[in-house]
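Asker: one predicted model, sequence on top.
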Amino acid sequence: MSRLDHRLGEQIVRFCGVGFNVIEWICRWLGRRRVEVIATSDVRAKMMRDSASHVLVDVRSAAEHSVSRIPGAITQAEYEADADSLAGRRVIVYCTVGGRSYLYARKLVSDGIDAVNYQEGILGWCRAELPLESPGKRPTAEVHPYWRIFWVPDRYTVKT
């Protein structure tokens, strides 16, 4: 992947961030509850400190989470199938660059659920060089970054 491709990927990440911030501003202007954003360091700290108080939900496609996920995460389908037993826990939603996770977090917040958007997503997790796990919960260095133009550190193997 060329450096130009990675720069394009970074521009897409920035554009998505701006776009969803505008949507959030409009929602707030219309009187809707705010969707908070959580940083990589805070997600990691919460997972290490008290995993029982929150649930990490991966809203990426089946192809993406069949490669890897953030340790301890469950899929959107798993969350929805078990939502009653997970009630009362803060839902941390993530995808690749924060768009799909924002939309799902927005839905959850609108439904009265305590949800936040981990906007940095799997890219932010990898850029912090944090561990990933396979669907079988084994450590892995493979990641599906949605598009190859999204840069991840060399320690990860890109699978698309």
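Answerer: Ah, there it is.

Asker: CA atoms for contacts and neighbours, from now on please.
Answerer: Will do.

Asker: state which helix of the protein is the longest.
Answerer: The residue-count maximum for a helix in the chain (DSSP state H) belongs to helix 3-29.

Asker: who touches whichever helix or strand comes after it?
Answerer: Per DSSP states H and E, helix 3-29 leads on to strand 36-37 as the next helix or strand towards the C-terminus. For strand 36-37, the external contacting residues (CA atoms under 8 Å, 6 or more residues apart in numbering) are 115-119.

Asker: ditto for stretch 5-17
Answerer: 97-99, 119, 149-151.

Asker: residue contacts, the spatially most central residue of the chain?
Answerer: With distances taken as CA atoms, centre = their mean, residue 94 lies nearest the centre of the chain, 1.6 Å away. Shown in contact with residue 94 (CA under 8 Å, 6+ apart): 56-60, 100-102, 117-122.

Asker: one more time with 6 Å, if that's ok
Answerer: 58, 101, 118, 121 (CA atoms under 6 Å, 6 or more residues apart in numbering).

Asker: where's it relative to residue 58, distance?
Answerer: Residue 94 sits 5 Å away from residue 58, going by CA to CA, to the nearest Å.

Asker: and which of the contacts of strand 36-37 is nearest to residue 137?
Answerer: Distances from residue 137 to the contacts of strand 36-37, taken as CA to CA, are shortest for residue 118 (20.8 Å).

Asker: can you give me the helices in the protein?
Answerer: Counting by DSSP H, the chain has helices at residues 3-29, 40-49, 62-65, 76-81, 83-86, 99-110, 121-127.

Asker: this is the comparison structure:
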Amino acid sequence: MKYPTLRLVALFAFVVPVLLGVSPAPAQFGGFFGGPKIDTISTDDLHKMLVQKQQSEAKAREAGKPVPLADFVVVDVRSEAEVNVSVIPGAVTKAEFEKNAEKYRGKLVIPYCTVGGRSGAYAKELVAKGVKVKNYQGSILKWVGAGLPVVTLDGELTNRVHTYSDRYKIPPKYEQVTR
């Protein structure tokens, strides 16, 4: 038998916990072996949701009615340096989301980052807390790849996009920021 120690480790790591009714592998191995399945949202679907939200808010304002609350929230999980450059219109920062968690209770949470890795990890944290989540896989790079607008935290249109690293490329109509 080749590698008997490895087989023994596999037995203790996977079989014994299952027999005990627990599954420590995802926690012990950083989610390498899975964890909860996280649904994703496409750029088109996210864009449609944001446009519909904006249109219903504008109609309410025109009619002098209260602005309806959306049943979702888009959360930018990038660093402060990144979000200070630009965000997807309508997004809130992770800090704002967590500070006002009660305001967003029961809503679909759509996290994003640069490409979807950090937002995917955050989505798993939220799912573990019972939050309904769809990760925006591809994140802001996919958003600008589709030629969609980005704004500053003050809501002003901008063409600047923080890409975390210069290894990522964005369309020429945007200004790439890495620091």
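Answerer: Looks like it came in fine. What you are looking at is a predicted structure, and each value in this text was computed from that prediction instead of being measured.

Asker: circling back to that earlier point, quick check: the aligned residue for the residue nearest to the centre of the first structure in the second structure?
Answerer: In the second structure, the residue paired with residue 94 of the first structure is residue 112, using TM-score structural alignment.

Asker: before we move on, what about residue 150 of the first structure?
Answerer: For residue 150 of the first structure, the residue aligned by TM-score structural alignment is residue 168.

Asker: one more: residue 129 of the first structure?
Answerer: Checking TM-score structural alignment: residue 129 of the first structure goes with residue 147.

Asker: with adjacent residues omitted, what lies nearest to its match?
Answerer: Residue nearest to residue 147 of the second structure in three dimensions, not counting chain neighbours: residue 171, with 7.7 Å by CA to CA, 6 or more residues apart in numbering.

Asker: and the one you found, how many neighbours?
Answerer: 12 (other CA atoms under 10 Å).

Asker: what of residue 115 of the second structure?
Answerer: Neighbours around residue 115 of the second structure, by other CA under 10 Å: 19.

Asker: my guess is it meets residue 139, correct?
Answerer: Yes. The pair residue 115 of the second structure / residue 139 is scored as a contact, 4.8 Å apart, by CA atoms under 6 Å.

Asker: give the aligned equivalent of residue 102 of the second structure in the first structure.
Answerer: Alignment note (TM-score structural alignment): residue 102 of the second structure maps to residue 84 of the first structure.

Asker: can you get me a residue count around the aligned partner of residue 47 of the first structure in the second structure?
Answerer: The alignment partner of residue 47 of the first structure in the second structure, by TM-score structural alignment, is residue 50. By other CA under 10 Å, 20 other residues sit near residue 50 of the second structure.

Asker: then residue 58 of the second structure?
Answerer: 15.

Asker: secondary structure element holding it?
Answerer: With DSSP H and E as the test, residue 58 of the second structure turns up in helix 43-62.

Asker: re the thing from before, list only buried entries from the contacts of residue 94 of the first structure.
Answerer: Among the contacts of residue 94 of the first structure, the ones that count as buried by 16 or more other CA atoms under 10 Å are 58, 101, 118, 121.

Asker: please name the residues that touch residue 168 of the second structure.
Answerer: Neighbour list for residue 168 of the second structure: empty [criterion: CA under 6 Å, 6+ apart].

Asker: related to what we said a few turns ago, tell me the most buried of the helices of the first structure?
Answerer: Highest mean neighbour count of the helices of the first structure: helix 121-127, a mean of 23 (counted as mean count of other CA atoms under 10 Å).

Asker: mean deviation of it from the second structure?
Answerer: Following the fit onto the second structure, the mean deviation recorded for helix 121-127 of the first structure is 0.3 Å by mean CA distance after the TM-score superposition for the first structure.
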